[in-house]
Every structure is written in structure tokens, then in C-alpha cells.
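Engineer: Here is my input; please provide its structure:
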Amino acid sequence: MKIKSVALLGAGAVGAYIIWGLSEVKNIEFGIVAEGSRKERLERDGIGINGQVYHPKVWTPDEAKGVDLLIVALKYGALDGALDSIDTIAGKNTSGTTTVMSLMNGVDSEEIISTRTGMKPILHSLIKVASHKEDDGYHFDPETTIGIIFGELKAPFDSDRVKAVSEIFESGGIHYRATEYIREEMWSKFRLNVCNNLLQAVISAGVGCYRDSIHIDAVRKGLRAELEAIAKAKGIDIDKADSTSSHGSAVPPTARYSTLQDLDAKRHTEIDMFSGALMKMGKELGIATPYNECIYHLIKVLEEKNDGLFDYDENGEKVTYSK
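Structural biologist: As a prediction, the model looks like this:
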């Protein structure tokens, strides 16, 4: 198997790492999937990454149909709206030869994508990259980035597509690692996100808060215990994950992870994919999740605040905003 064409769906903080790594790889066609005004903007302005502007090809879903590899790097809230595009590119009615990798946070995007593609084309994966947006685009440190971890759910673990994906990542200088324990690795990252991503968003502080406050540490332990209880009930042994999966890419104590970045930018977060998903699984399994329920509602309140729900004028009347 040889990968000759790659399409990227989602050109944000995660997608920037893929664009950086694959734009100069020879002997492959690489493009970003977009339509309408977004396609026009990407073609006109390109994407700023680490101080350089990249101008990858921009394909419509029809133009990307049947590529060898589709990488999905969307925000969780955008996935539902992108399912038709995924269907066009790699759905059950296409050739069926497209490998699909989801680099989205959480542990259920593959299941959602499989409603259009089936599970067979999906190569389970995750990414660890501390990317953030500045005025000139996205920035990350290529050297300290852990990168992409991927693998088959069952043997043979050194499948042809694992070898083919490894080859193109190697060619682009993308950090990667294939594993026999991809499900456990995904849950290890899920634990990292739930325990390290959410609390700092509630208090609007850099990640140094976790080492400096016994109170934050107490809440983090509560979140962790709930997640591990659910994983155990689902037969997932997180201890099998590689030791590097227990931590993210190296960052300074001032770093603000994705949930806080979203709140800073007054965007809705991916809390439904984190604590929201754990609450749902907990109810199905009969496992209480009070810490996650509290964090879930607190972040939802912060989203409402950003939306202006609590804005009043000098007469005490609700302020309304034109859309």
C-alpha cells in the first residue's frame, strides 16, 4: 500500500501541524477540504504557521473524493456539520479505499464518523501538539511536540496502512508512533484532557496552577477517579498506554490549553466531548460523576457569559445583540 493523496478536514491549531509536516512532502498530493467563502479565504490568504504563510491546495469534498488518506482535525462542535463532506470523501458509497484518521479530542469521534464510513476505513489515532493562535497564525514547537500516535485495534498491528502512514509522516518530519494499544492511548490522552484542560479554564489560569494549588489538585483527583472508574468498567486498562501518553507536549506554566483558549476567544468549548461524554457513559454504567457534572455546568455558564446572557443595561434590562 502506498499513500499518494492526503486530504485534511480542519485547518485550525491541530491541522496546522499536519499542514506544516505534509506541505513539502514529495510524491503525494495534499490538500485542505473547504467550500464557499472559507475556500476562497484559504486560497487567497493561506495559513500562517510558525511565522511562515503556507498555501496548500484547497479542495471541495468532491475534489477530495477517494483520496488515500483523510485526516479529520475538526473541533468537536463542527463534526456533525462536516459529516456530509466526510461521506462524500470516504463514505460507504465511495471506493472504500480511503483510510480515515481522526485527530480530534475525546474518545467517540471515530464512532460518529463511522456512521458514514463504516468502521473498517478508520485507523484510530490521537495527536499531542501544544499549538496556539497568535495574530500571524498558529504556533507550536516542532521539537517538543510529541505528535501523532496511531494503530490498529487488533492484529496485525503492523498492517500495510500503518506502514504507509508511518512512511509519509517520516517523510514530512512529523513526530509519530505506532502502537498496539491505541484504545488505551486514546483514553490516556482523554484523562490528560479532562484532568488538565478543564480546571484551568474555569479559573482562567496557566497550567502552573496545577502544581501550585492543593485545592485544584483535589478537584483534579476527583475528575481522574471518575474517568478511571468508567474506563475500568469498559474494560480499558489505561496502564497499558505508553508512558509518554501520561503527559502532553512540554509547555511553560503560563500555557493555556484548548478549553481556555476557546473561552478567551469567546468561542464555545468542547466540554460536551469531555465531561459531557463522561456523564453520559457514567449514567449508562451506573457510575456517579459529580466532579465532571460540576465542571460541565461551570464551563457551560462561562460560555453563556461569553454569549452575553448576563449582560444588562443601566435600567436592569437584558441587553440584546444583533446577529
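
Engineer: From here on, just use CA atoms for contacts and neighbour counts.
Structural biologist: Noted.

Engineer: in the stretch 51-200 of the chain, which spans are helices?
Structural biologist: Assigned by DSSP state H, counting those that start in this stretch, the stretch 51-200 of the chain shows helices spanning 61-64, 76-90, 109-117, 160-172, 182-196, 198-203.

Engineer: elements contacting the shortest one?
Structural biologist: Put plainly, it is helix 61-64. Counting contacts by 3 or more Cα pairs under 8 Å, 6 or more residues apart in numbering; DSSP states H and E, helix 61-64 is packed against strand 29-33, helix 76-90.

Engineer: Need the winner for burial among the ones you listed.
Structural biologist: Comparing the helices and strands packed on helix 61-64 by mean neighbour count (mean count of other Cα atoms under 10 Å), strand 29-33 comes out on top with a mean of 23.

Engineer: relative to helix 76-90, how tilted is that strand?
Structural biologist: Per axes from the mean of the first three to the mean of the last three Cα atoms, to 10 degrees, the angle that strand 29-33 makes with helix 76-90 is 130 degrees.

Engineer: tell me the contacts of the closest residue in space to residue 139 that isn't next to it in sequence?
Structural biologist: Spatially, and ignoring its direct neighbours in sequence, residue 139 is nearest to residue 50 (4.8 Å; Cα to Cα, 6 or more residues apart in numbering). Applying Cα atoms under 8 Å, 6 or more residues apart in numbering, we find residue 50 in contact with 137, 138, 139, 140.

Engineer: got it, and residue 105?
Structural biologist: 76, 126, 190, 273.

Engineer: what's the answer for residue 111, then?
Structural biologist: residue 119.

Engineer: one more, for comparison:
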Amino acid sequence: MSTKHKIKKISLIGLGAMGSFFAPRLEKAYGEGFRIIADGERKKRLETEGVTINGVNYRFPVITPQTEGDKADLILIGVKGYALEQAIQDIRNQVGEHTLILSLLNGVDSEEKLEAVYGEEHVLYAFMRMSIVMKDGKADFDPYWGKIHFGEKINQEYSERVLRVKEVFDCADIPYEIEEDMRKGIWFKYMCNIGENLTCALLGIPFGVYRNNEDANWLRRNAMREVAAIAQRKGIDIGEKEIALQEETVKTIPYENKLSTLQDLEAGKRTEIEMFAGTVIRMGRELGVPTPINEVLYHGIRVLEEKN
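Structural biologist: Below you'll find the predicted structure:
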């Protein structure tokens, strides 16, 4: 790999669950070459109180969106779905000629939104498979249970851009996988998130209930089928085979684990329901795919948000 555009400076925006997976290891590997993008009260809080990850309090270097002349070679976006539009603007001064951008969000359209602003030449595809508990602003997780999946849309051979990012994750000891078909991987993860995450949130149940409760599984599988039907209309080959593959995975997750939407509800926070079921409903209407299960999940979780 050419060292001409070797990644030396890395900026992360969003230091919640997703960002916490990366920040300690990137700081250890890259030192002052790693920094957090934050502004206002969040910047002040990160500088004065820090952030606690797996029992350790960190004070990462912080730069503001207004910082100029110090471009990043790699930008990681770890904000919630409803904060993506603002994050796209906040990273503007960090994007240089050879900057690469990875979105860690749960949805299926963040790469398209980034490409619309910064161009395909700056954007790689990515998604996360992980389990993190966020409570009282603290993140707890097994750093080797879960990984980032990333790459070009298709990765039969690794591009120079992919190799640059691969070197970063190797250096920082961050688990990863380079999927051959990233769009299919993103949609598979999205389908699972819709079924598992939202059903847990609506019913107020931990992940382990899926091991033996067929009523919860009925909701989970049928919500997933609606996403699969939309994916098929978009030319992405996901269906019953992929839904069946997930049956073994749900049995391996710790029984007491609570997924992000339920964690948000229990903490009285805003959820990503618009990015999840809201987007499914919108795409379903555009493509003529009925989405009754997602409509129930959407409106039910909206009620729970207002209840908070």
C-alpha cells in the first residue's frame, strides 16, 4: 500500500455507544493524532468531566467544528440518527482532499446523505455489530465482542482506500470485517435492528426473551419481513434465508441485554424511531410495500417517548 495518504489524524464526532467502542483504542494508538469534534456544553463537559468507558475516565482532546486548517485523514461519525444532518455540517472543516468518512449509524441511508454533500470519493460504507450498555453517561462493553464491518460497496478485492482504514484498525486492535457486499450487510443489520431493537423497546423486554417466547418472536420476524420486502424492491437480496440465519444469533446474546431503543426509553431520552420504523414506513409507501407491523412499532414507541 502506498504511504502517500497514510492515515495519521483521526476525528470522531459522537462519543456515545458507537464512539466509545473506538475512542480509547484510537487514542492509545494515535495519541494526539486522535481527537473528538464537539462544541458548546458538550465540549465543556468532555473537557471538565471526561467520559467513563469500561470503568476508566478519559479526557480526549477536543476540537470544535469551527477549527480550521487541521484536516483529518479519517472521520468517524458516531452520533444518533436524528443528529446526522448537524454532524454532516460540523465535520466540514475536517474534510480535506484525501479525507475518508465512515458512518457508524444504525440506518441505511447515512452514506447516501454523506455522498450528497462530500462526494463518493470521501465515503466508505460501514455498520456496527456490537452490544454496549450506556447508563448514567457511562459505557460498559466487551471490546472484543462485536466489530465494525466496512468497505467499498463491493469488496471482491480491497481498494487502496479500504487498505488505509484496515491499517488503522489493525494498529488500534479494533475488530473488523470487510464484507464482500456492504449494502447487503447494512440492510441485514438494519432488518435485524428493526425486528429485535424495536420489539424489545415496545414490550419492555430484554433480548433473552427471544429464546423462548413465540409472541415476541412473531413481532420480531414479521417486522423483519417488511424490511426484507423493501430491500428486495431495491435490488438487495435479503429474505427468509437471512431471517433464519439470525435465529441462532439471538440465542447467543446475553439474556439480560437491553438494546439501544429500550435503553433510551428507560433513560428518558429521545429514540431513533424515525430512522428505524419511520424510515421503513416511508420507504414502504414509496415502493408499495405494506408495513403494518412497523406502523404499530412506530406509533407505540412514539407514545412511550411522550410518556417520558
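
Engineer: follow-up on the earlier one: and the residue nearest to residue 139 of structure 1, what pairs with it in structure 2?
Structural biologist: Here residue 50 of structure 1 is matched to residue 54 in structure 2, going by TM-score structural alignment.

Engineer: likewise residue 12 of structure 1?
Structural biologist: Using TM-score structural alignment, residue 12 of structure 1 pairs with residue 16 in structure 2.

Engineer: I figured its match was touching residue 78, is that so?
Structural biologist: Yes. Here residue 16 of structure 2 reaches residue 78: they are 7.1 Å apart, a contact under Cα atoms under 8 Å.

Engineer: between the two, who's got more neighbours?
Structural biologist: More crowded of residue 16 of structure 2 and residue 78, by other Cα atoms under 10 Å: residue 78, with 25 against 18.

Engineer: What ranges does the stretch 1-150 of structure 1 have for its strands?
Structural biologist: 5-9, 29-33, 47-49, 52-54, 57-59, 69-72, 99-102, 124-128, 132-134, 137-139, 147-151 (DSSP state E, counting those that start in this stretch).

Engineer: which one of those has the most crowded surroundings?
Structural biologist: strand 69-72 (a mean of 25).

Engineer: Structure 2: matching residues for that one?
Structural biologist: Strand 69-72 of structure 1 maps onto residues 74-77 of structure 2, going by TM-score structural alignment.

Engineer: and that stretch, how far from structure 1 on average?
Structural biologist: Superposed on structure 1, stretch 74-77 of structure 2 shows a mean distance to its aligned partners of 0.3 Å (mean Cα distance after the TM-score superposition for structure 1).

Engineer: Tell me the spacing between residue 63 of structure 2 and residue 228 of structure 2.
Structural biologist: 41 Å (Cα to Cα, to the nearest Å).

Engineer: right, I mislabeled it, should have said residue 197 of structure 2
Structural biologist: Residue 197 of structure 2 is 16 Å from residue 228 of structure 2, by Cα to Cα.

Engineer: likewise residue 179 of structure 2?
Structural biologist: On the measure of Cα to Cα, residue 179 of structure 2 and residue 228 of structure 2 end up 19 Å apart.

Engineer: Same drill for the two, tell me which one is more crowded.
Structural biologist: Legend: neighbour count by other Cα under 10 Å for residue 179 of structure 2 and residue 228, higher for residue 228 (24 against 20).

Engineer: quick check: angle from the helix or strand hosting that one to helix 182-192?
Structural biologist: According to DSSP states H and E, residue 228 of structure 2 maps onto helix 214-233. Comparing the axes of helix 214-233 of structure 2 and helix 182-192 via the same axes, to 10 degrees yields an angle of 150 degrees.

Engineer: ok, the residue nearest to residue 164 of structure 1 when sequence neighbours are not counted - how many residues close by?
Structural biologist: Nearest non-adjacent residue to residue 164 of structure 1, counting by Cα to Cα, 6+ apart: residue 2, 5.7 Å away. Neighbour count for residue 2 of structure 1, taken as other Cα under 10 Å: 13.
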